[in-house]
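Student: using only what follows, build the 3D model:
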Amino acid sequence: MTDRPVLALVAHDAKKDAMVAFVRRNAEKLSVFRLVATGTTGGRILDACPELNLMQLKSGPLGGDQQIGAMIAEGRLDGLFFFADPLSPMPHDVDVKALMRLALVYDIPMALNLSTAEILLRSARLTGLRTTSATPEISVPR
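Tutor: You can find the predicted model right below:
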C-alpha cells in the first residue's frame, strides 16, 4: 500500500469537460495523490495532464463504477470526485447509486459538483490523510 492518498475521478458525459478543466486547474494539488478514474474520463484527464499519477479503470457502465466501489469497500480509496449530471438519463443508474451509497456507508469524502470539489480539495480532511489517521482528531480547548 502506498502512503499517498488515493482519489477517484468520475464524470458523466455532460460533465467531462468540467472535470478535465478542474483537474487541469488543480494539477499541482492533485499531483500529491494517486488518482484513479473511469475509462473515458481518465483518458481525457491523461490527455490534458499526462504528468499525473492516474490509473485508468474500465468505463463506468462496463464496470468502472464497481471497481471504484470495491476500492471503497476494501479501504483503498480516500476521496471521490464524481461530477454527476442530474439532467441526463443514466442507463447504469443502479451502479451510480451503489457507488454513492458505498461512499456514504464508509464515510468517504465525496464531491458531486465543481463547488464541492474545490472545497474538498483544499480541506484539512484530504490534506491530512494518512499523516495520522483517516479521520483526524479535533482538539477542543477546555
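Student: C-alpha from now on. contacts and neighbour counts both.
Tutor: Noted.
Student: packing partners for whichever strand or helix holds Val20?
Tutor: Per DSSP states H and E, Val20 falls inside helix 16-25. The contact analysis (3 or more C-alpha pairs under 8 Å, 6 or more residues apart in numbering; DSSP states H and E) places helix 16-25 against strand 6-11, helix 39-48, helix 114-121.
Student: out of these, which is closest to Leu54?
Tutor: Minimum separation from Leu54 across the helices and strands packed on helix 16-25 (C-alpha to C-alpha) falls at helix 39-48, 7.4 Å.
Student: I have a second one here; can you model it like the first so I can compare?
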Amino acid sequence: MSEQRPKRQARRTLPARKRIALVAHDGKKNEMLDWANRWRDELSRHQLVGTGTTARRISKELGLEVEGLMSGPLGGDQQIGARIAEGNLDILIFLWDPFAPMPHDPDVKALLRLAALWNVPVASNAASADFMFNSALMSQAVEVAVPDANDWVSTRA
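Tutor: Next up is the predicted model:
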C-alpha cells in the first residue's frame, strides 16, 4: 500500500485581513445570516467569499461584499477546496446541517479534509465561529504550519 505524507512542515502567514469562506447548507442559511449580521463590522474588514445562495443572501441582505462562487453541490465546495490548497483562503465558516442528506457528501468531506491538511481554522457551527471571531488573532497576522508541498515523499507499508 502506497501512502503519501509530507516529510516536513512549512509555514505560512495568515494576514491580518483574512480571506474567509462562508458556506451554509439550506437548513442553516438563516443561522448563517443571523451570525454574519452579529459580526457584520468584523466581517467587513476581511475579504469574503461564499457559495451560491449563501453569498448572494449575505451580500443582498447584509450589504457585505462577498465574492460568489457556485452552489456547493454544483462545484462551490470544490472551488473553496482549491483556494485552500493554493493557500488563498485563511478561515472557513461552514454551517452544515447534520440532519440533512447530502448528495454531494464526498465534496464536503474533501473540503474538510483539505482544511484539516492545510491547517485552516474551521467553524462548523455558530458557537465555534463566535469563539473564533472573539479571538485577538482575527485582526493580526498569524503564522501557521502547513505541509511542505515541495517535499512530498511516497512510503510503502
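Student: before we move on, back to that, mean distance of the helix holding Val20 of the first structure to its aligned residues in the second structure, please.
Tutor: In the superposition with the second structure, the average deviation recorded for helix 16-25 of the first structure is 0.6 Å (mean C-alpha distance after the TM-score superposition for the first structure).
Student: buried ones in that helix?
Tutor: Buried residues in helix 16-25 of the first structure, defined by neighbour count with 16 or more other C-alpha atoms under 10 Å: 16, 18-20, 23.
Student: which of the residues you listed lies closest to Leu104 of the first structure?
Tutor: Distances from Leu104 of the first structure to those, taken by C-alpha to C-alpha, are shortest for Met19, at 21.5 Å.
Student: what's the match for that closest one in the second structure?
Tutor: By TM-score structural alignment, Met19 of the first structure lines up with Met32 in the second structure.
Student: can you map out the helices along the first structure?
Tutor: 16-25, 27-30, 39-48, 64-73, 93-105, 114-121, 124-127 (DSSP state H).
Student: surely Val23 of the first structure touches Ile45?
Tutor: Yes. Counting by C-alpha atoms under 8 Å, Ile45 is a contact partner of Val23 of the first structure at 7.1 Å.
Student: circling back: deepest of the helices and strands packed on helix 16-25 of the first structure, which one?
Tutor: Ranked by mean neighbour count under mean count of other C-alpha atoms under 10 Å, those are led by strand 6-11, which reaches a mean of 24.
Student: contacts only, for the residue nearest the centre of the second structure.
Tutor: Centroid-nearest residue in the second structure: Leu92, 2.0 Å away (criterion: C-alpha atoms, centre = their mean). The contact partners of Leu92 of the second structure, by C-alpha atoms under 8 Å, 6 or more residues apart in numbering, come to 20-23, 115, 120-123.
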